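Enquirer: Build me a model from this:
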Amino acid sequence: MLPSHSNFGGKVHGGYILNLMDQIAFACASKHSQRYCVTASVNRVDFLNPIEVGELVTLKASINYTGRTSMVVGVRVESENITTGETKHCNSSYFTMVAKDDSGKSIAIPGLVIKDKQGMRRFARSKERKLSAYDRDSKYQSQRFKVDDYIAYLEGENLKMDLD
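Expert: Now for the predicted structure:
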């Protein structure tokens, strides 16, 4: 990582790392689908350890789940101090990528071939994450949301309720 990649704190800027992660997710998804792919969503980005200027950064990507037109690409970022050899897991994230045809419409992709326990674990976890996101999103739709159901739930939080 170069000084031009750093933030005001002297560490590599998280936005730069996210850009690299998106590029590797695109490459992985495009290779699997043999199509141009776009990013539909990014699920949970936790910055676990900072990356220092001068460290070598490695990004690893795998297809963890395949739907009809989309895939979940797991991306792991590690950094290595080139003088000591010490490596750190810096962050992991999950990118949902969608394959597109020449006119920009979503197109069917090949399914995933699972060859080991790790692949099955990743697929099952991604399916669970997808179902949880759907349940969470539908639970909080404005037409379904009932304020009275959440007043006690939000007590003790750092907020003031001034409801009409």
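
Enquirer: make it CA atoms for all contacts and neighbour counts henceforth
Expert: Fine.

Enquirer: helix or strand right after the helix or strand harbouring S62?
Expert: Assessed by DSSP states H and E, S62 sits inside strand 56-66. Next in sequence after strand 56-66, counting helices and strands by DSSP H and E, comes strand 70-80.

Enquirer: wait, isn't R76 in contact with K60?
Expert: Yes. Counting by C-alpha atoms under 8 Å, R76 touches K60, with 5.1 Å between them.

Enquirer: With adjacent residues omitted, what lies nearest to the most centrally placed residue in the chain?
Expert: Central residue of the chain (C-alpha atoms, centre = their mean): Y94, 2.7 Å from the mean position. Nearest non-adjacent residue to Y94, counting by C-alpha to C-alpha, 6 or more residues apart in numbering: G74, 4.6 Å away.

Enquirer: In contact with the one you found: list those residues for me.
Expert: G74 makes contacts with A25, A61, S62, I63, N64, S92, S93, Y94, F95, as judged by C-alpha atoms under 8 Å, 6 or more residues apart in numbering.

Enquirer: For L18, grab the count of nearby residues.
Expert: 16 (other C-alpha atoms under 10 Å).

Enquirer: Now name the helix or strand holding it.
Expert: Here L18 is assigned to helix 14-33, by DSSP H and E.

Enquirer: quick one: which of R76 and K60 has more around it?
Expert: R76 (18 against 15).

Enquirer: Could you tell me which residues make contact with the more buried one?
Expert: Residues near R76 by C-alpha under 8 Å, 6+ apart: L59, K60, A61, H89, C90, N91, S92, S93.

Enquirer: I'd like the structure of this one too, to check against the first:
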Amino acid sequence: MNESVYRSVNYSKTLITELMIPSYANFGGKIHGGTILSLMDKVAYACSAKHAGGYCVTASMNVVDFLAPVEVGDLVHLHASVNHVGTSSVTVGIRVEAESIITGEIRHTNSSYFTMVRLDATSKKAIPVPGLTLETREDMRRFLEAMKRKELVQEYKANFKNTVDSLDLDHIEELLKDQNCQIQGA
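Expert: As a prediction, the model looks like this:
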């Protein structure tokens, strides 16, 4: 990819709307979380592939909190936009909203960030993506937030590894005594 290529956030903004049908429901009668996650992955792909100009794969997704249930018969709107780009990665912000066709009420049900990586079609190796043109203060804010999230994830991974590596396993029973678990046959 020519390094002087830049694309705006608006260039690849993507909206997918899907009707929630009975076969998407879980045993509780609400739309299965896996259905929502699959739709989020689909919109992340569409948005990132458009920005990148080629095939992208999901590298990671940030925490997905289910804020409100989605009902059979709702329209689910998935809004996606590129928040950040690296050398070969695209961070896509996704907002999921459920709309009741009957009442017109719109509920924010989920938000997440997917990191997608552009791959060469032949070698399947990561290749560069276009840069991102930031046109508004909101674009800049989202770009900076994505940078901070990436930094915090790297920090968390390093801290977690250090914490686990430093556990005194000779005293494991003491570490677990106030937890909701039992030790059997250890």
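
Enquirer: Quick TM-score on the pair, please.
Expert: Overlay of the two chains. TM-score (TM-score structural alignment, normalised by the length of structure 1): 0.89; 161 aligned residues with a C-alpha RMSD of 2.4 Å.

Enquirer: on that earlier part again, can you tell me what part of structure 2 the strand holding S62 of structure 1 aligns to?
Expert: On structure 2, the counterpart of strand 56-66 of structure 1 by TM-score structural alignment is residues 75-85.

Enquirer: what's the matching stretch in contact with?
Expert: 9-10, 12-20, 39-40, 43-44, 47-48, 51, 70, 90-101, 129-132, 139, 142-143, 146-147.

Enquirer: which of these count as buried?
Expert: 9, 12-15, 17, 19-20, 39-40, 43-44, 47-48, 51, 70, 90-100, 129-132, 139, 142-143, 146-147 (16 or more other C-alpha atoms under 10 Å).

Enquirer: Tell me which other helices or strands the strand of greatest length in structure 1 touches.
Expert: Counting by DSSP state E, the longest strand found in structure 1 is strand 87-100. Packing contacts for strand 87-100 of structure 1, counted by 3 or more C-alpha pairs under 8 Å, 6 or more residues apart in numbering; DSSP states H and E, involve helix 14-33, strand 36-47, strand 70-80.

Enquirer: distance from it to structure 2 after superposition?
Expert: Here the mean offset of strand 87-100 of structure 1 against structure 2 after fitting is 0.4 Å, by mean C-alpha distance after the TM-score superposition for structure 1.

Enquirer: quick one: that strand to chain centroid distance?
Expert: 5 Å (C-alpha atoms, centre = their mean, to the nearest Å).

Enquirer: residue range for it in structure 2?
Expert: Counting by TM-score structural alignment, strand 87-100 of structure 1 sits on residues 106-119 of structure 2.

Enquirer: Next, the angle strand 56-66 makes with the helix or strand harbouring R121 of structure 1.
Expert: Element membership of R121 of structure 1, judged by DSSP H and E, is helix 117-139. Counting by axes from the mean of the first three to the mean of the last three C-alpha atoms, to 10 degrees, helix 117-139 of structure 1 lies at 70 degrees to strand 56-66.

Enquirer: Can you name every helix or strand that helix 117-139 of structure 1 contacts?
Expert: If you count contacts as 3+ C-alpha pairs under 8 Å, 6+ apart, helix 117-139 of structure 1 packs onto strand 56-66.

Enquirer: what's the mean deviation for the strand it packs on versus structure 2?
Expert: Taken over the aligned residues, the distance from strand 56-66 of structure 1 to structure 2 averages 0.5 Å (mean C-alpha distance after the TM-score superposition for structure 1).

Enquirer: Show the contacting residues for the closest residue in space to A99 of structure 1 that isn't next to it in sequence.
Expert: Distance criterion C-alpha to C-alpha, 6+ apart; nearest residue to A99 of structure 1, sequence neighbours excluded, is C37 at 4.3 Å. Counting by C-alpha under 8 Å, 6+ apart, C37 of structure 1 makes contact with F26, A29, S30, M97, V98, A99, K100.

Enquirer: For K105 of structure 1, which residues are in contact?
Expert: If you count contacts by C-alpha under 8 Å, 6+ apart, K105 of structure 1 has none.

Enquirer: before we move on, what about N110 of structure 2?
Expert: V64, D65, F66, L67, A68, R95, V96, E97.

Enquirer: switch to 7 Å and redo it
Expert: Contacts for N110 of structure 2 (C-alpha atoms under 7 Å, 6 or more residues apart in numbering) come out as V64, D65, F66, L67, R95, V96.

Enquirer: thinking again about what came up before, residue in structure 2 matching the residue nearest to A99 of structure 1?
Expert: Using TM-score structural alignment, C37 of structure 1 pairs with C56 in structure 2.

Enquirer: burial measure for the residue nearest to V64 of structure 2 when sequence neighbours are not counted, as a count.
Expert: In this structure, V64 of structure 2 finds its nearest non-sequential neighbour in S112, 5.5 Å apart by C-alpha to C-alpha, 6+ apart. Per other C-alpha under 10 Å, the neighbour tally for S112 of structure 2 reads 18.
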